[in-house]
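1. give me the fold of what follows.
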Amino acid sequence: MSSRPFDAVLCDLDNVIRFYDTAPVAELERASGLAEGTTAEAAYAPEVDLPLLLGRITTEEWVDSIASALSGRVPPARARELGKALADAPFRADDVVVDLLRRVRGHMPLVLVTNATSELERDLASMGLADLADHVVSSARVGVAKPDRAIYEIAAERAGAAAHRCLFVDDRLENVEAAVALGMTGVHYRTPADLRRALSFLPDA
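-> Okay, the predicted model is just below:
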């Protein structure tokens, strides 16, 4: 029996490792007379967002869907401009979290489990994170998204660990609760301190 509490770490990407700068979108919304967050609200509605995350539509088609959802509030050209601005929002990786996760790989498998687009691999490479994890389970590649239990089972299988021996980290509570329901230990991520505490069992964390 292993003395360590987990045999694998499964970690979300967005709002844990990757963070978007939506200031350009907010500025465009203000110029259009829209409340800040209007574009994101339209873009992340399940009927607009889920087809993208399941790999059924392209990013350009997603932008078209956002523009359609914003129709009636702003002129068509501005609606598409808003959708494009959101799709092209710049992003960065949190260096503190990346460092913590790189330490994980010295002790056990690390798997990224993310609701993402088919452009995920390119995005990881652009941040210098193509080699961060042992495996990447992307909703757009496996055709199922969190909080569906199947994506957690795929991740645990790729990690080579039983569900009850996995630590799962995510910023969305519903995703954490789904992992816990499968027997995983869940961490509802808000700041790097949450991850640091969860990894305190590692000798170099």
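
2. going forward, measure contacts between C-alpha atoms and count neighbours the same way
-> OK.

3. can you pull out the helices in this protein?
-> 23-31, 38-43, 46-53, 59-70, 76-87, 95-104, 120-126, 139-142, 149-159, 173-181, 192-198 (DSSP state H).

4. let's have those helices in JSON lines, adding mean neighbour count and distance to Val9.
-> Below are these laid out as JSON lines (neighbours: other CA atoms under 10 Å; distance: least, CA to CA, whole Å):
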{"stretch": "helix 23-31", "mean neighbour count": "16", "distance to Val9": "32"}
{"stretch": "helix 38-43", "mean neighbour count": "18", "distance to Val9": "30"}
{"stretch": "helix 46-53", "mean neighbour count": "18", "distance to Val9": "22"}
{"stretch": "helix 59-70", "mean neighbour count": "20", "distance to Val9": "29"}
{"stretch": "helix 76-87", "mean neighbour count": "19", "distance to Val9": "29"}
{"stretch": "helix 95-104", "mean neighbour count": "16", "distance to Val9": "8"}
{"stretch": "helix 120-126", "mean neighbour count": "14", "distance to Val9": "18"}
{"stretch": "helix 139-142", "mean neighbour count": "19", "distance to Val9": "18"}
{"stretch": "helix 149-159", "mean neighbour count": "19", "distance to Val9": "8"}
{"stretch": "helix 173-181", "mean neighbour count": "19", "distance to Val9": "12"}
{"stretch": "helix 192-198", "mean neighbour count": "16", "distance to Val9": "10"}
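
5. now the other sequence, so there's something to compare against:
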Amino acid sequence: MDTVVCDVGGVIIRFDTGVAQQIEARHDLDSGSLLAAALKSPPGRQAMAGEMTHEDWKQAMTGLVGESAIDEWLAYHGELDAEVVALLKKSRGAGARVVLLSNATARLHDDLAFHGLSDLADRVFCSAEMGLVKPNPRCFREAAQRAGFALERALYADDTASWVEAGVRLGMTGHLFSTAKALRDTLESTGLVS
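-> Model prediction:
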């Protein structure tokens, strides 16, 4: 095992649904409508697949939830899990390759920069830039090919079970993320940190 492949949203950076609910309340939006529009709507899926620019996505979201609500959401960069970041740094410091693989719009780089994480990983793969989204097997294979690692020598940590299962089917060792402690235990058991 020589590579850690890690999701970003829900693992390294958590987006508090309570913040979305507060924005919805301030803008008289239905509960749950902001995240549904941003992530689950056709424009949200298109933006994550690279079929729509971030600017076009923002315009589409403005039409769904209003410009001030989407601007407020975009000003929120989530909450950093410092323990996960420390584990990834420790693993990288011990010689492992660290690769981030995220279903996200191009905003991913802004979120990483906001938290001072632009150099956390050897490579960062954003689905919008790849034109491929997890759990598509091609997404994992292309990340491996471009970053120069073998899938069967990689640990894949994600908070979405079906995406972990997709990686496991390709030969990766899977870790369904729940806590930094559980991730640490998996990294230790695979020799990626000591």
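
6. quick one on the thing from earlier: could you dump the helices of the first structure to TSV with distance to Asp7 of the first structure?
-> Formatted as TSV, these follow (distance: least, CA to CA, whole Å):
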stretch	distance to Asp7 of the first structure
helix 23-31	39
helix 38-43	36
helix 46-53	28
helix 59-70	36
helix 76-87	36
helix 95-104	10
helix 120-126	24
helix 139-142	23
helix 149-159	8
helix 173-181	15
helix 192-198	13
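
7. quick one: closest of these to Asp12 of the first structure.
-> Nearest to Asp12 of the first structure among the helices of the first structure is helix 173-181 (9.4 Å), distances taken as CA to CA.

8. that closest one vs the second structure, mean deviation?
-> Here the mean offset of helix 173-181 of the first structure against the second structure after fitting is 1.0 Å, by mean CA distance after the TM-score superposition for the first structure.

9. which of the helices of the first structure sits closest to Ala8 of the first structure?
-> Here helix 149-159 is closest among the helices of the first structure (CA to CA), at 6.3 Å.

10. and the closest one, how far from the chain's centre?
-> 15 Å (CA atoms, centre = their mean, to the nearest Å).

11. again with stretch 160-177 of the first structure
-> Distance of stretch 160-177 of the first structure from its chain centroid, counting by CA atoms, centre = their mean, is 13 Å.

12. stretch 64-78 of the second structure too?
-> Stretch 64-78 of the second structure sits 19 Å away from the centroid of its parent chain (CA atoms, centre = their mean).

13. which bit of the second structure covers stretch 144-156 of the first structure?
-> Using TM-score structural alignment, stretch 144-156 of the first structure corresponds to residues 132-144 of the second structure.

14. what do we get in the first structure for Gln46 of the second structure?
-> Under the alignment (TM-score structural alignment), Gln46 of the second structure pairs with Pro51 of the first structure.

15. now its match: closest residue in space, sequence neighbours ignored.
-> In space, Pro51 of the first structure comes closest to Ile57 once its chain neighbours are excluded; the distance is 5.8 Å by CA to CA, 6 or more residues apart in numbering.

16. count of residues packed around the one you found?
-> A count of nearby residues for Ile57 of the first structure, using other CA atoms under 10 Å, gives 16.

17. same thing with Leu10 of the first structure?
-> 26.

18. correct me, but it touches Leu110?
-> Yes - between Leu10 of the first structure and Leu110 there is a contact under CA atoms under 8 Å: 6.0 Å.
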